[in-house]
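S.K.: sequence and predicted model, in that order:
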Amino acid sequence: MSESTSLSRRHLLQFAGLGAAGLLLAGCMPSGGTGAGSPSASAGSGLAPGKFTATDFSFSSWSLTEEAAAPAIRALLDGYKKKSKVDITEVSFPYNEYFKQLMLQVRGGQFTGAAHVDVAWLASLAALGKLEDVSGLTKDRGYTASALKAAQYDGTQYAFPWTIGAIGLVTNSEIMDKAGVSEFPTTIDGFEKTLKKLKGLGGGLIPYAASTKAAQLKDVLIWMQTFGSDLVKGGEVTIGDDASIEAVTWYKSLYDQGLIAPDVDRFDARSLFAQGRTAMYDDAPVGRGAVTKDSPDPDLASKLVAESRPVLKKGDTPRALVWGGAIVVVGGDEGTRTAADFAQWATSDLDAVLADYELRGLPPATEEAQSSKAVASDAFGSRFAEKITATATSNPFWQFPEYAQIETAIAERVQAVLVGQQSAKDAMTQAGEAAQKLIG
């Protein structure tokens, strides 16, 4: 029996739900600095607890552009506005544009306040020198140690951890049953055979709504790791090695066989899954709310099943990518302290966190919320933690401020392979060289 399956449910929620992922993430992030209180690169010397006068501020989030998530975010904002008697200016961009736009606005001094971020972005944002050190406000708020680590960069607590989980495979059990798949495959060979069975159902079903648009092709990195590529080792990019070439060659074969489809990103995949037009796709727990809200099937929620990613050979550890949302505070005006208070409240106040969990179902970052009945009794969330989050690791490119450009360079070469413009070997060699130049 594996360690993850021998844990109690509560410990699994704390370890897989979100302790392990955060610890693994921390192990892959730079560990420089003197600790969470180090203010060396932050906008000030660190925000401190204590009395302050609440002032209007801005809040930025890509979720405000999403039909499924926006009501939950606005409910949270309304709750704080009522509690603190302030106004909050909403700023939003679609996810695929959000990081670039946020970076531009922060760099140019056009945005101050609280911003919802992916933990992958912390290195890039911190490099701008405008994020506040919030360690004084995260202390003694009940965040798990691993969640706090996930929201640090270079030893400084640059963000309040909000939701820390992973990205993995989500399936529709009804479609799987129709194809005669009683047990999810554990190996790549078995996985491909399963996709062929699913295609045999006909009706235009896409067996696996894998990401194939360049904007989301970073998803292929987890398959490279599944095939044995380190991606980065000893400061050197390994893409272009045999494992990465083999992974992209296999991905291309799925594309050519119609087992995955062209021009699909995360949001397309959610739509296809909601409509019953695909049997599986990759997502974080946040996807549950999106697909069930948009589905004509009122029972879809009961058919969602999280599954471990297949491995290259028996005995390998299933790969999954750490996924996490956090709230940073961009300093520079009188609303800074209020923005930080909002971020602290939204991520650690039990009532606020559980109200958000009820609407979005995202794994919380405090021990109190994780052990609450609402979270512990969530069957889908518990299985997701066991099957996916328990073995999740971070993307090793996150440690570099240039990580977004690195992922874009790799995605463009993978796209060239899919559409037949380059061989996997040539494309991955070029991708690796481009990535290496970006990190120096």
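M.R.: It's in.

S.K.: please make it C-alpha for all contacts and neighbour counts, starting now.
M.R.: Will do.

S.K.: please, which helix or strand holds the residue minimising distance to the centre of the chain?
M.R.: The centroid of the chain falls nearest to W323 when counting by C-alpha atoms, centre = their mean (2.6 Å). Using DSSP states H and E, W323 sits in strand 320-330.

S.K.: how far is that strand from where the chain is centred?
M.R.: 7 Å (C-alpha atoms, centre = their mean, to the nearest Å).

S.K.: so which elements touch that strand?
M.R.: helix 20-28, strand 113-118, strand 159-172, helix 336-348, strand 392-393 (3 or more C-alpha pairs under 8 Å, 6 or more residues apart in numbering; DSSP states H and E).

S.K.: and here's the other structure:
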Amino acid sequence: MHGYSFARRSILAVTALAALRPGSVQAQGAPLTYVGWSHDEAASRPVLTEAFETFRAANAGVRLETIGFPWAQMQQNVVLRLRSSQPLDVVQLAERWLPQLSRLLQPADLREVLGAELDRVDPGLLRLGQVGGRQLAMPWTAGSIGMVANRKVLSDAGIAEPPRTVEAFADALRRIKRGNAEVVPYAFSTKNNLSISPDFQVWLWTFGGRLFDAEDKVAIDSDAARAALSFLVDLSREGLMARDIDRPDSRRLFGGNRAGLYHDAPLARGFARDNSGQGAVFDTNVAAVATPVLRVGDTPRSLMWGHILALPAARARPAADGPAARLLRHLALNDETQLRYFRAVGLFPVTRSALATLAADDYVTVWTRNAGSAEMDETAAWPNAADLTTIVGEEVQAALLLSKPPAQALADMANRLRRAVANQRRT
């Protein structure tokens, strides 16, 4: 899984244009420029190359140019292209980039471009591309940062079903620890602020807390937040979590049957296949589960995650039958394209009809159902999102390492967040 957003200041500080790496271009036809990263990555390059060639074959009057940048350079290069007036008709984004980049991209509202076609996607998944009530991007591959359980580890500990409540979750972790001291019951990210912050936010929401309230005021110094962080600290004290592990470490432990549960993106099953060395045979051990709830009947929490496609409209509003809209449909609303992408890489499709063909795959159906109530990372809507992520991660880590009591870590977090957003405006 890719990391979390860079600070806006790092985007604006770029002073030189990066070298472009254009893809295949047809000799004739109306120009259409696509910019993204996935088609340049080894795993997804073959299937996306095929998708673009299929589009070209069906749209002979369009001269499609595909430009790729490494994921870590995407935001900077999108900004550079906009500022230097280079073509940008369809752009791939991570969902957490949209609130800030939408100010520069000025994406078309896809409700105005596609209308009722959007109803082919579940409203819960459509939220990945919404800002301020407008549909500024289309989910392309959708899911969440959700919880994964290792069935073998649970079974070895005598646990028949994944825990559904916070109390049952803690009890299950203790049973795993008693059964095998070499296993990390809960592979929570305890290093790397980019992983700590989202994982903590899921528990914060589970206990009824927020980083910010409805009026954008810092709300983290609350009873609910203290309960959430104290819960995690107690798990750490009991040895139910491990110090100094990040998401890649969790994946390796999980694939080696040395972790019971952890948080990840939908690609978790693919990582487990690779890390186990068993391929798809290991799938029987991988279960998508809902984050445990505080009380029966509560909505399980998870954090939005996905790739989205936007149509920048700074120069002109894309037409419903124009080449940009047709490419977006081909990539995100064409079931055949979506399912080929899923089978090649493991990223979930977004249309109801494509998902219906995968109804027998519990991993996909359970994860997609849980993702319907996922929430956006609370830091993403702020211009200095990376600064806020760092603050949250550092203070949570300080509590987990027992260098600060939970109440002190949250009080310090609140003060630092207030200073950080004092002169900022949330999108």
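M.R.: Alright, I've got the coordinates. Just so it is clear, the model here is predicted, and its values are computed rather than measured.

S.K.: most tightly packed of the helices and strands packed on strand 320-330 of the first structure?
M.R.: Here the criterion is mean neighbour count by mean count of other C-alpha atoms under 10 Å, and of those the winner is strand 159-172, at a mean of 27.

S.K.: and the following helix or strand past that strand, how far from the second structure on average?
M.R.: Moving toward the C-terminus from strand 159-172 of the first structure, the first helix or strand encountered (DSSP H and E) is helix 173-178. Compared with the second structure after fitting, helix 173-178 of the first structure has a mean deviation of 1.0 Å; criterion: mean C-alpha distance after the TM-score superposition for the first structure.

S.K.: matching residues in the second structure for helix 173-178 of the first structure?
M.R.: Under TM-score structural alignment, the match for helix 173-178 of the first structure in the second structure covers residues 151-156.

S.K.: quick check: buried residues in that stretch?
M.R.: By neighbour count on 16 or more other C-alpha atoms under 10 Å, the buried set for stretch 151-156 of the second structure is 151-154.

S.K.: can you give the distance of stretch 86-97 of the first structure from its chain's centre?
M.R.: Worked out by C-alpha atoms, centre = their mean, stretch 86-97 of the first structure lies 19 Å from the chain centre.

S.K.: give me the number of residues near the closest residue to L64 of the first structure other than its chain neighbours?
M.R.: Spatial nearest neighbour of L64 of the first structure, excluding adjacent residues (C-alpha to C-alpha, 6 or more residues apart in numbering): A70 at 4.5 Å. Residues contacting A70 of the first structure under the criterion other C-alpha atoms under 10 Å number 16.

S.K.: what does N96 of the first structure give?
M.R.: 14.

S.K.: list the buried residues of the one helix or strand it maps to.
M.R.: Assigned by DSSP H and E, N96 of the first structure belongs to helix 95-107. Using 16+ other C-alpha under 10 Å as the test for burial, helix 95-107 of the first structure gives 95, 98-99, 102-103, 106.

S.K.: and the strands in the stretch 51-200 of the second structure?
M.R.: Assigned by DSSP state E, counting those that start in this stretch, the stretch 51-200 of the second structure shows strands spanning 62-68, 90-94, 130-131, 134-135, 138-150, 184-186.

S.K.: quick one: residues contacting L240 of the second structure.
M.R.: Residues near L240 of the second structure by C-alpha atoms under 8 Å, 6 or more residues apart in numbering: 173-174, 177, 184-186.
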